[in-house]
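Peer 1: generate coordinates for the sequence data below:
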Amino acid sequence: MIGTSTLEAPVSDQIDSSTAQPARRYNYWLGGKDNFAVDRASGDEILKTFPTARIAALENRRFLQRATRFLAAEAGIRQFLDIGTGLPTADNTHEVAQGIAPESRVVYVDNDPMVMVHARALLTSTPAGRTTYLEADLRSPETILADPELRETLDLGRPVALMLVAVLHFIEGYGAGAPIVRTLMDALPSGSFLVATNSTKDPLPPKMAADYDAALAAGITNIWPRDRAEFTALFDGLELVEPGVTPVSEWRSEGETEPRPNPAHVAMYGGVARKP
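Peer 2: From the prediction side, this is the model:
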């Protein structure tokens, strides 16, 4: 079942094909076809600075799938709030979770109308569970939490996994992500989990790190990198699950193809933590 927010205008009227959108650019890097020329041009421009961006996108996606399997199979989580879900591809959060526990319920949130079009068509739930899509922005966590469809789908009195995968790095500014994470986690009960990833410059050689800074200043990219200390602070008050904060390519990756990518080719931290 798909739930959608009420819109004032047809979705097709809201899709902006003249401005690059993160979800469509990510889709391009993953080899998808749901993108426009402007998204491909933006993606190619970023690849000039960070040539392994496609590897990072793929490894981030695999981290999401491994984290979801851990939550559903080992932690017993049956409710997921996935913000910044992006365009549907294979093995989305609800497919992984419901493959383990068909009764799992998932709320997807994204601010791109094109994502909603595809969500309506593709994000179908098992009969035992439920999948709902909300059009909203991570920058307005109170709006997300107050949405009646979220409340109809998830029981906020029971543990929920908050999934913030490849979305926090669109919140620009040092320390800017922490208040948003805190607002969302404060609304969830004990036993809930936070799953998060964020781009980082930490493993980059000096020249590439300088190029990243120049690309940010020039507006070529809006992917805001966070160092290990700032990213780890997002989990303050929570209990990090082993192995803690790591490159996304190394988080519980024992079953992945070897050799694992060089952390500098991924340049993204990931972590999973439980609310005590």
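Peer 1: use CA for all of it now, contacts and neighbours both
Peer 2: Will do.
Peer 1: look up how far residue 78 lies from the residue nearest to residue 126 when sequence neighbours are not counted.
Peer 2: Leaving aside its chain neighbours, residue 126 sits nearest to residue 102 (6.1 Å; criterion: Cα to Cα, 6 or more residues apart in numbering). Applying Cα to Cα, to the nearest Å, the value for residue 102 to residue 78 is 9 Å.
Peer 1: when those two are compared, which one has more neighbours?
Peer 2: residue 78 (24 against 18; other Cα atoms under 10 Å).
Peer 1: who's in contact with that one?
Peer 2: Applying Cα atoms under 8 Å, 6 or more residues apart in numbering to residue 78 gives the contacts 72, 97, 101, 103-105, 159-160.
Peer 1: compare with the first, here's sequence two:
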Amino acid sequence: MAHGEESQAHYIDMETPSVARMYDWLLGGVENYQVDRDACDRLLRIAPNSQQLARTNREFLRRVVRIIVTDFGITQFLDHGSGLPTQDNVHEVAQRVTPDAKVAYIDNDPMVLAHGRTTLHENSNTMVIDQDMRNTERILEATKEFFDWTKPIAALFVSVLHCLPDTDDQRDPAALVKRVAAALPAGSCMVICQLVSDNPTVRRDVTQLMAESTHNRWGRVREDHEVRQYFEGMTIVDPGLVDVIDWRPDTPPPPPDMRPTEWVEWGGMGLL
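Peer 2: Just a heads-up that it's a prediction; the model follows:
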């Protein structure tokens, strides 16, 4: 069993699109089914730059993890909604800088869990936690002996909060962020970005498509001011909250006329 796994059978649903498998296809991966590719085709008709956005987001993840280790000296990572293993996973990026960096991956997609166990089982500085990312208490319990909780930890919510619906309880995305932030040691940080759009038609159509495709295993495309609220009480790291293509890029970002116009990945990094 993966850490934190419930004593129940895990069923891989090949008839319903999976957000993790759709993201895998958008990144050029092969761990997906026809139903996922069909859903991506529908998504691309609404938001043609979705594939570019997925790759931009992955490049941001690589940069921010590297910078967290090199510039802030944080070597412990809690990766919420980690998705299918691909090239340059969080532990690979971090361990290239510091071989003893530790990463706990959190996901409850059966295919993610299966591939995670296979890919990571020989790396003692990684663990896979089989939990809904909103089950903070169980996640903390699973990592109690894995992390040094007297030292800073980087909590990652990279392109996942749009998968969570708004609620009136502690399962709400904003409540989740606050709960995790309150549990982290002093000096920790949080990385948050999600899909946002200024276009109400794009927000409505993508949200509706993903909700229908995934049988309501989806949240909502939001606006940037809503993501900004997640960072309340944190010190925002330069260059602030931005389209992630502009967050400390390794190469000059594209000019405005070559960028996605329908939606972007928006967010940044906050210190606690």
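Peer 1: returning to what we had before: and the residue nearest to residue 126 of the first structure, what's its match in the second structure?
Peer 2: Residue 102 of the first structure maps onto residue 99 of the second structure when the alignment is built from TM-score structural alignment.
Peer 1: please apply the same query to residue 65 of the first structure.
Peer 2: So, by TM-score structural alignment, residue 65 of the first structure is matched to residue 62.
Peer 1: so its match versus residue 92 of the second structure, what's the distance?
Peer 2: For residue 62 of the second structure relative to residue 92 of the second structure (Cα to Cα), the value is 9 Å.
Peer 1: chain center to stretch 1-15 of the second structure, what's the gap?
Peer 2: 20 Å (Cα atoms, centre = their mean, to the nearest Å).
Peer 1: what lies in contact with that stretch?
Peer 2: 33, 35, 110-111, 113, 117, 127-131, 138-139, 142.
Peer 1: switch to 7 Å and redo it
Peer 2: Stretch 1-15 of the second structure has contacts (Cα atoms under 7 Å, 6 or more residues apart in numbering) with 33, 35, 110-111, 128-131, 138, 142.
Peer 1: now swap in stretch 80-97 of the second structure and tell me
Peer 2: Stretch 80-97 of the second structure is contacted by residues 20, 24, 62, 65-66, 69, 101-103, 105-107, 112, 115-116, 133, 156-157, 160 when judged by Cα under 7 Å, 6+ apart.
Peer 1: distance between the ends of stretch 72-92 of the first structure?
Peer 2: Start-to-end, stretch 72-92 of the first structure (Cα to Cα) is 13 Å.
Peer 1: should've said stretch 148-161 of the first structure
Peer 2: Stretch 148-161 of the first structure end-to-end distance (Cα to Cα) = 18 Å.
Peer 1: so where do the helices sit in the stretch 1-150 of the first structure?
Peer 2: 11-14, 22-29, 37-49, 53-69, 93-100, 113-122, 141-146, 148-153 (DSSP state H, counting those that start in this stretch).
Peer 1: residue 195 of the first structure: which of these is closest?
Peer 2: helix 53-69 (7.4 Å; Cα to Cα).
Peer 1: and the helices in the stretch 151-272 of the second structure?
Peer 2: 173-183, 200-213, 224-230.
Peer 1: any chance of these in a markdown table, plus mean neighbour count?
Peer 2: Output for those, formatted as a markdown table (neighbours: other Cα atoms under 10 Å):
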| stretch | mean neighbour count |
| --- | --- |
| helix 173-183 | 17 |
| helix 200-213 | 17 |
| helix 224-230 | 16 |
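Peer 1: which one, of these, ends up nearest to residue 41 of the second structure?
Peer 2: helix 200-213 (11.1 Å).
Peer 1: residues in contact with the counterpart of residue 245 of the first structure in the second structure?
Peer 2: Using TM-score structural alignment, the equivalent of residue 245 of the first structure in the second structure is residue 241. Applying Cα under 7 Å, 6+ apart to residue 241 of the second structure gives the contacts 266-268.
Peer 1: could you redo the last one with a cut-off of 8 Å?
Peer 2: 228, 266-269.
Peer 1: cool, residue 222 of the first structure as well?
Peer 2: 170, 172, 216.
Peer 1: hmm, 10 Å instead?
Peer 2: By Cα atoms under 10 Å, 6 or more residues apart in numbering, residue 222 of the first structure lies in contact with 22, 46, 169-172, 215-216.
Peer 1: which PyMOL command selects the buried ones in those?
Peer 2: Written as a PyMOL command, the selection of buried residues from the contacts of residue 222 of the first structure, which uses 16 or more other Cα atoms under 10 Å, is:
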select buried, resi 22+46+169+170+171+215
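Peer 1: what is the nearest of the contacts of residue 222 of the first structure to residue 184 of the first structure?
Peer 2: residue 171 (14.8 Å).
Peer 1: which residue lines up with the closest one in the second structure?
Peer 2: Per TM-score structural alignment, residue 171 of the first structure is aligned with residue 164.
Peer 1: next, count neighbours for the nearest residue to its match once chain neighbours are set aside.
Peer 2: Leaving aside its chain neighbours, residue 164 of the second structure sits nearest to residue 219 (4.1 Å; criterion: Cα to Cα, 6+ apart). Residues lying near residue 219 of the second structure (other Cα under 10 Å) number 20.
Peer 1: next one: residue 7 of the first structure
Peer 2: 10.
Peer 1: do the same with residue 6 of the first structure
Peer 2: The burial count for residue 6 of the first structure: 9, using other Cα under 10 Å.
Peer 1: flag every buried residue along stretch 241-257 of the second structure.
Peer 2: 241-248.
Peer 1: what's the answer for stretch 66-78 of the second structure, then?
Peer 2: For stretch 66-78 of the second structure, a neighbour-count test (16+ other Cα under 10 Å) marks 66-69, 74-78 as buried.
Peer 1: among these, pick out the one closest to residue 54 of the second structure, please.
Peer 2: For these, the nearest to residue 54 of the second structure is residue 66 (18.7 Å; Cα to Cα).
Peer 1: which residues touch the closest one?
Peer 2: Contacts of residue 66 of the second structure by Cα under 10 Å, 6+ apart are 60, 72-75, 90, 92-98.
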